[in-house]
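Visitor: Sequence unavailable; structure follows:
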């Protein structure tokens, strides 16, 4: 009988990694080819300005987007796309997300239907700097680690 493979994604806005759970009592094992690093973001030096129109009393302004927020969104999208490819390849059966609230929201926004269908739980905590034992202890309500 084929084991039910659960992938546990531990992420923050700078890095993400995947651990596999193959059944009760087997713990978590790192999935070596499923690690991501966010690219460095260059922050603008100046704020957007306001200019006066040469044709009259009108004022124009340049809106500025937050480069860090854009980078975080792109990073979450890349993770979700790679997870979707792995899911379509039947690499895993179930999914658990662990990340801080900000990154959790970004990941949720980019999950496609196939990932949402296999998502069995979320832990809205940033455990990315924690040892594997701590991550396993947090999974008690979702998995028999």
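Guide: Ah, there it is. Only a predicted model underlies this, so the values are computations on that prediction, with no experimental measurement involved.
Visitor: switch to C-alpha atoms for all contacts and neighbour counts from now on
Guide: Noted.
Visitor: Does residue 71 belong to a helix, a strand or coil?
Guide: Counting by DSSP: H, G, I helix; E, B strand; the rest coil, the backbone at residue 71 sits in helix.
Visitor: Looks like residue 30 contacts residue 16 (just checking).
Guide: No: if you go by Cα atoms under 8 Å, residue 30 and residue 16 don't touch, sitting 11.5 Å apart.
Visitor: Could you check which of those two is surrounded by more residues?
Guide: Higher neighbour count among residue 30 and residue 16: residue 16, with 20 against 15, using other Cα atoms under 10 Å.
Visitor: OK, contacts around residue 81?
Guide: Residue 81 sits next to 110-111 when contact means Cα atoms under 8 Å, 6 or more residues apart in numbering.
Visitor: Let me fix that, I meant to ask about residue 16.
Guide: 9-10, 35-37, 79, 128.
Visitor: Of those, which pair is most distant in space?
Guide: Largest separation among the contacts of residue 16 by Cα to Cα: 79 and 128, giving 14.9 Å.
Visitor: who has more neighbours, the two?
Guide: residue 79 (23 against 20).
Visitor: measure that one to residue 35 for me?
Guide: To residue 35, residue 79 is 9 Å away according to Cα to Cα, to the nearest Å.
Visitor: where exactly do the helices run in the chain?
Guide: For the chain, applying DSSP state H gives helices covering 67-88, 101-110, 113-118, 132-138.
Visitor: closest one to residue 20 among the ones you listed?
Guide: helix 132-138 (11.2 Å).
Visitor: Quick one: list the elements packing against that closest one.
Guide: With contacts defined as 3 or more Cα pairs under 8 Å, 6 or more residues apart in numbering; DSSP states H and E, helix 132-138 has no helix or strand neighbours.
Visitor: And here is the other one:
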């Protein structure tokens, strides 16, 4: 079981916003303080696309095939994970935390793992593959404690 110690950072994120929390107490009675939030404006793919998907001439007479367009919305989600990794690296490099718990949907955790520096990964004590970004802080405290006790 991973202990939720005093001073542990808990980062709760989905692919568009992140909540930076610090535990002010211990594992028995967690009390998270909101230190910061990060949010990105990520409109739907249709709103971000400038043109219709392209078409390409096929080998047959007067046949055309559609080309896939870039999914700008999904690309922006991946960039958010990269930006979050940079923020966590800067804070780790400055010695702002020693222990880190990541709470995110499995896909977001995968993007974070790909982008995180060794200095950050060495401080990760637990990963919780759930999207709790829309939950109130007091509920996040209970759910994180429960998940840590179950692991």
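Guide: The structure has been received and is ready for your questions. Remember, predicted model here, so these are calculated numbers, not experimental data.
Visitor: Next, format the helices of structure 1 as CSV and append distance to residue 52 of structure 1.
Guide: Converted to CSV, those look like this (distance: least, Cα to Cα, whole Å):
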stretch, distance to residue 52 of structure 1
helix 67-88, 26
helix 101-110, 37
helix 113-118, 48
helix 132-138, 55
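Visitor: what about these, which gets the closest to residue 57 of structure 1?
Guide: Nearest of the helices of structure 1 to residue 57 of structure 1, taken as Cα to Cα: helix 67-88 at 31.5 Å.
Visitor: Residue 11 of structure 2 against residue 21, yeah?
Guide: Yes: counting by Cα under 8 Å, residue 11 of structure 2 touches residue 21, with 6.1 Å between them.
Visitor: Could you point out the longest strand of structure 1?
Guide: The longest strand of structure 1 (DSSP state E) is strand 28-37.
Visitor: Which strands or helices does that strand pack on?
Guide: Partner elements for strand 28-37 of structure 1 (3+ Cα pairs under 8 Å, 6+ apart): strand 15-21.
Visitor: quick check: the strand it packs on aligns to which part of structure 2?
Guide: Per TM-score structural alignment, the counterpart of strand 15-21 of structure 1 in structure 2 is residues 17-23.
Visitor: How about stretch 64-80 of structure 1?
Guide: Against structure 2, stretch 64-80 of structure 1 falls on residues 69-85 (TM-score structural alignment).
Visitor: how far does the matching stretch sit from the chain's center?
Guide: Counting by Cα atoms, centre = their mean, to the nearest Å, stretch 69-85 of structure 2 is centred 11 Å from the centre of its parent chain.
Visitor: ditto for stretch 126-144 of structure 2
Guide: Distance, centroid of stretch 126-144 of structure 2 to centroid of chain: 12 Å (Cα atoms, centre = their mean).
Visitor: and what of stretch 80-95 of structure 1?
Guide: 14 Å.
Visitor: And stretch 34-45 of structure 1, by the same measure?
Guide: Per Cα atoms, centre = their mean, the centroid offset for stretch 34-45 of structure 1 relative to its chain is 14 Å.
Visitor: For it, buried residues please.
Guide: 35-36, 38 (16 or more other Cα atoms under 10 Å).
Visitor: if we can go back for a sec, among the helices of structure 1, which comes closest to residue 48 of structure 1?
Guide: Checking the helices of structure 1 against residue 48 of structure 1 by Cα to Cα gives helix 67-88 as the closest, at 12.8 Å.
Visitor: Roughly how far does the counterpart of residue 133 of structure 2 in structure 1 sit from residue 121 of structure 1?
Guide: In structure 1, the residue paired with residue 133 of structure 2 is residue 128, using TM-score structural alignment. Note on residue 128 of structure 1: its distance to residue 121 of structure 1, by Cα to Cα, is 17 Å.
Visitor: Over to residue 39 of structure 1?
Guide: As judged by Cα to Cα, residue 39 of structure 1 and residue 121 of structure 1 stand 28 Å apart.
Visitor: swap in residue 51 of structure 1?
Guide: From residue 51 of structure 1 to residue 121 of structure 1 the distance is 50 Å (Cα to Cα).
Visitor: again with residue 133 of structure 1
Guide: Taking Cα to Cα, one finds residue 133 of structure 1 at 19 Å from residue 121 of structure 1.
Visitor: So these two - more neighbours on which side?
Guide: Using other Cα under 10 Å as the criterion, residue 133 of structure 1 and residue 121 rank with residue 121 on top: 16 against 10.
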